[in-house]
Structure formats: C-alpha cells, structure tokens
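Peer 1: The sequence isn't on hand, but the structure is:
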C-alpha cells in the first residue's frame, strides 16, 4: 500500500512539483460546473437514480417522487435555457413551470400504471418494459457510487457532485498516466485540461455511467503503465481492481477492455521475444 501511494506522489510531485497545478485545474473545472447544476440528465439518469435510492432503502413511491421531480426539474431547466437563446422568444414568460407540470403528469402516469399492473420488482422504476429495465438491474456499479452523494446532498446536488468527482478524477488520471510514460509536466497538464474541456469531459459530467467508466478505464491504463515502468505489483493490482470495478459498472465495457489489454500485452511480449529479449514479468502479468 505504501508503495502505491509513493508511486502516486512521485508521479504528481516530480521535479517541478506540479501538484498545485493539478489541483488548480480541478478547482477551476469544479467551479465552472456551477453554472449548470441541472439540465444534464439523460433518459438513463432516471434509472440510475432510482437504483441508488432503492439501495438506500426507499420504497417505490418515495423513489418515484424524488426521481420524477428531479427529471422534470431538468426538463424545465433545459426549456428555460433554450428559450433564453431563442431570439424570438427570449423575453417571453418562462416555460419552466408549464414544462415541469406536463412532465410530472406524463411520468407519473407511466410509472403509476405499471406499478398498479404489478411491475414492482428490481431496484429501478418501471419507466419502460420489464425486459428493458433489466439492462440496468445488472449494472450496480454506478448506483452504488451515487449512494453517498445523494444521501448527503440530495438528488440534484448529489448527482452534480458525483459528476464533478468522477470527471475531476478522470482528468487527474490522464495526468498520472502521461507522467508515468515520461511525458513532460506541461504536456501532462495540457492533457488533463483537454480532458475537462473536450466532449469526453462533457460526457463524464452527465449523470450516467459513462463518466465512471472513463475514469476506471483510465485507472486500468495507468496500472498498465506502472507495470511497464517496473512497478509491477502496484500496476497489476490497479489494473485488475479497475477492471473488476468496471465489470460492475458495465460488464461489456470491462470485457472489451480486458481483451484489448490482453492483446496489447501479447503483442508486446511477441515483439520482445522476436528481438531476443525477455517478455518481462509485467507484460506476462497483464
């Protein structure tokens, strides 16, 4: 364990001590997200939030009330933003209240009818058919990650804080990965900043599993980089742990990444062998 922390400190501090710059980028990114606390939802958000609330012990009706209120607040916020940039309607009365009311009526009608029909199993709410909802039932990783955030901060701020946390972590992992591969400090910081401002950062901030998937994928890649850099034990443990966690988030992604890393390790081993060099314990471990 001490060796792993030492590896992190060594990569972050380096000869120029960039830790302060890494944290500054994280702070700037987090502050920038305060402008859009609501309105990032996707159709999947309702299912993940319902799953998280169910893990916390809420019943179906209580969960539905929180999830529907959050989803409709997001729709209302998006409607208000769209109106504010419409040159013909920007000064019209806000549509937020009307959109939220219509949204609540629609979602409650869908959920209530399915609950009355007996579709009450699982951790999610019956927004769609039971067959479709089973897709989310086998993805407990992201809801488990959300539980402490929504418990402490509530649905809206909890989802926002979870998004900031996982996206900030992804950027830091980009920096760590690049520094482990001997990329100069200023380029590693540039990579971290680009992660935040490019579409990958926008996607990671959305309240769905993709942000956590990206962070765990980067953690696995960093583990591989550590292993190739000679820190085999820490690297293999990190890569294996990240893949295991990723399997709980989305097993298809974990399997794809695992096969890809295994293939990459095999190619490196073959290349070293053809050049008369030992494949290396780190490569064989991967």
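Peer 2: Perfect, thanks for sending it. All of these numbers come straight from a predicted model, not from anything done at the bench.
Peer 1: Please count neighbours and contacts with C-alpha atoms only from this point.
Peer 2: Noted.
Peer 1: who's in contact with residue 232?
Peer 2: When contacts are counted by CA atoms under 8 Å, 6 or more residues apart in numbering, residue 232 is found next to 226, 281-282.
Peer 1: sorry, that was for residue 246
Peer 2: Residues near residue 246 by CA under 8 Å, 6+ apart: 141, 213, 216-217, 253-254.
Peer 1: who does the longest helix seen in the chain touch, helix- and strand-wise?
Peer 2: What stands out as the longest helix in the chain, according to DSSP state H, is helix 141-180. Counting by 3 or more CA pairs under 8 Å, 6 or more residues apart in numbering; DSSP states H and E, the packing neighbours recorded for helix 141-180 are helix 2-13, helix 19-32, helix 43-55, helix 60-84, helix 185-197, helix 199-205, helix 210-228, helix 232-249.
Peer 1: now the third one, how far from the chain's geometric center?
Peer 2: Computed by CA atoms, centre = their mean, to the nearest Å, the chain-centroid distance of helix 43-55 equals 14 Å.
Peer 1: here comes the other one, which I'd like you to weigh against the first:
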C-alpha cells in the first residue's frame, strides 16, 4: 500500500517536473535500441523534452500576476515549438567528451526500453525510475525485517525512503532511482552474508553490484569499495562477524572494485580526471584547466564551509543521519558499518563533484543511513518505554 501510494503521488505531481538534460540523452539511447536512427531518436527525444519544458514554463508563467493581467500567457505548443527550433541540432552540451559519459553507462537506457516503447520517451523513462524507486523502498523494508525490526517500524522505513530526497530524485527520469535501489539490494545481500545466508547473499550482492556497474559504473565502484572496507573493518573489530560470510563479502566487493577499475583502464572510460575537466570547463565549452585537483580542493573548501552554514540554520539532514547512525551501531555494529559505508558514498560523490546546484542530488545516498537507522531508533525507543512500565503484582 505504501508503494502504491508513492506511485499515485508521482502521477499527481508529474506536471510539476522540470525535464532534465540527462533524461533527453537516456531517451535518445533507448529509442536507438528500439531501432530508431540517431536522427529520428534525437527528434523524438527532443520533442518529449521540449513538451515537458513547455509545460513547466507555462505553469510558472500562469503564476505571474502581470502576465495574467496583460493576457500574455503563451500556449504550450508555442513554447514547445520554440524549444524544438532552438535545439534542432541537438540539446547542448554537444561536445563528444560529454556525450561519451552517457554512452558508457547504458544500463538505465536498456532497462527503460520496454517502457519507452509502450509509453513514449519521457513517460517511459519516468516509469522506469519510479519502479526502481518502489523496489528500493521494498528492499529497505526487507533489510529492516532481516535485521529483526518489527513490520510496522520496517514499513516506516519504507515510507521514509519514498518521502526523503531518495524518493524525490527517484521521481525523475534519471539514474538516481536505479542506483539507490541497487544499492539497497547490495546492502541486503551484504547483510545476508554477515548473517551467514551465503547463497542468497552472494547472488543478491553480486547481481546488484554488476547491474549497478552497467547503470553508473562510478557509483558502483564507490559502493563496492565502501562495502569492501566495511567488511574488513568487521573482520578486525566485530568478533561475531569473523566467519566465511564476511570473508565472502570482502572478496566479492573487492573483486567488483578491481573489476570496474580494470574495465575503466582497458576501455579508457571517463574517470575522475575527465569529470573534473567537465566540472571546471562548463561541459568542455572552455579549454581544459591545468590544475584540476588543486581547483577541486579549493572548491571543496568553499563548498563545505557554505554547506555547514546552511546546515546550521536547518540541521535536519545532520540530525537524521546522526540519529540513524547511532541507532544502527547500537543495534548491530556489523549493520552499522555496512549502512554507514553505503551512505558515505554520497559524501564521497559530493567531494568529487562539489556543484552547489546539484548538491542534494549528488549526496542523496547519505539518506540511506537515516532510512535504515531511524526506524531502528524508534523501535529502540519503543522497547525502552515498554521496559520502564512496571509490571503488576
């Protein structure tokens, strides 16, 4: 019922969505997989993008009192036609290096193919992302139940998965929905391995990480490395996890980490250096910078200072992840290490790409700590209250 409610809310809120530049590229790729020529795929994807862009712009103009008073509200078709004319040669950025970033992560476009065929370019991608997000919430529920949390509290975790920024970004035709759902699958697989469910844990962890590599290999690399580190920490510091399942977790995650690194080197996939050039050249519109790493360090200094100031005025994210992390480690140090490691990939992504306008989206994985931790906190609080109630004699 919670999942159905999330889907229905996405249908109600769809007209308010601002179309994303990335969505146009994923739509174009799905259409080419369906057999369209590159030119036809471009026209269809652009038409879908411009229609959504026009709807969004007209909605905003309808809220302008002056435009309303002067009867200057344009039609959606006028705006869409202007958009199609403007970007007839392709939606910017046009640089081949920018295009390659999307060409080497085909997983989302492949997954969206049946929905794009049935529903069209824009709705097909949106439905794909929403369904992945629904699956991610169900996996959050399953992980909480596997950790021994009663169903009502686990359902609260599922609802929070949809209500927090994970659910927000999962409602766009972007990779955040699939990436976070696969991360939840990897976490459940890791927990099964830590709980000695070797066969099920191996299959789910491996499938989640390998599929995640096809969707967004940089995110899968970070997650696999984080789970490897968490498994090693558990072997060293958590006595109850010194068994084959934890060794297998470290081995599988480490193998995926090494495999992605080798694939990146073998096929010359865009890496951190290319991402930095993309950041500091406005998608390659300007010449490459000579010292991207020093610029990154300086930008991080500015970014995190201002981020901390903003959090001081509204510290709900910090409160949520701090409370969640505390509850996780109080419940199980092993669970705490793997969930916090997965959440930390959001911070690592933001450090590697500190763009203020995309901060909430880039760091969205950090909310995993709150999604799993806060239901545990509520459960622990409920248990403590029950324990304080005196028994009658």
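Peer 2: Ah, there it is. Remember, predicted model here, so these are calculated numbers, not experimental data.
Peer 1: Would you report the TM-score computed for these chains?
Peer 2: Aligned and superposed, the two chains score 0.80 in TM-score terms (TM-score structural alignment, normalised by the length of the first structure); 246 aligned residues with a CA RMSD of 1.9 Å.
Peer 1: any idea which of the contacts of residue 246 of the first structure is the one closest to residue 242 of the first structure?
Peer 2: Using CA to CA, the shortest approach to residue 242 of the first structure within the contacts of residue 246 of the first structure belongs to residue 216, at 5.3 Å.
Peer 1: quick one: stretch 36-45 of the second structure aligns where in the first structure?
Peer 2: Alignment of stretch 36-45 of the second structure against the first structure: residues 58-67, by TM-score structural alignment.
Peer 1: Name the residues that touch the matching stretch?
Peer 2: Defining contact as CA under 8 Å, 6+ apart, one finds that stretch 58-67 of the first structure is touched by 46, 49-50, 53-54, 108, 111, 120, 125, 155.
Peer 1: Tell me the most packed of these, by neighbour count.
Peer 2: Most neighbours among the contacts of stretch 58-67 of the first structure, by other CA atoms under 10 Å: residue 49, with 30 neighbours.
Peer 1: Please identify the residue in the second structure that aligns with it.
Peer 2: Match for residue 49 of the first structure (TM-score structural alignment): residue 27.
Peer 1: Run through the residues that contact its match.
Peer 2: Neighbouring residues of residue 27 of the second structure by CA under 8 Å, 6+ apart: 41, 45, 109, 116, 121-122, 125.
Peer 1: sorry, back to before: next, give me the two most distant ones among the contacts of residue 246 of the first structure.
Peer 2: The largest separation in the contacts of residue 246 of the first structure, counting by CA to CA, is between 141 and 217 at 13.8 Å.
Peer 1: So between the two, which is more surrounded?
Peer 2: In terms of neighbours (other CA under 10 Å), residue 217 is the more surrounded of residue 141 of the first structure and residue 217; the figures are 23 against 20.
Peer 1: Show the contacting residues for the aligned partner of the more buried one in the second structure.
Peer 2: Aligned counterpart of residue 217 of the first structure in the second structure: residue 183 (TM-score structural alignment). Applying CA under 8 Å, 6+ apart to residue 183 of the second structure gives the contacts 208-209, 212, 223, 342.
Peer 1: run the last query once more with 10 Å
Peer 2: Residue 183 of the second structure is in contact with 136, 139, 189, 205, 208-209, 212, 219-220, 223-224, 339, 342-343, 365, 368, counting by CA atoms under 10 Å, 6 or more residues apart in numbering.
Peer 1: Most neighbours among those, which one?
Peer 2: Most surrounded of the contacts of residue 183 of the second structure: other CA under 10 Å gives residue 224, at 33 neighbours.
Peer 1: mind checking how far the aligned partner of residue 8 of the second structure in the first structure is from residue 98 of the first structure?
Peer 2: Alignment note (TM-score structural alignment): residue 8 of the second structure maps to residue 31 of the first structure. From residue 31 of the first structure across to residue 98 of the first structure, the span is 30 Å (CA to CA, to the nearest Å).
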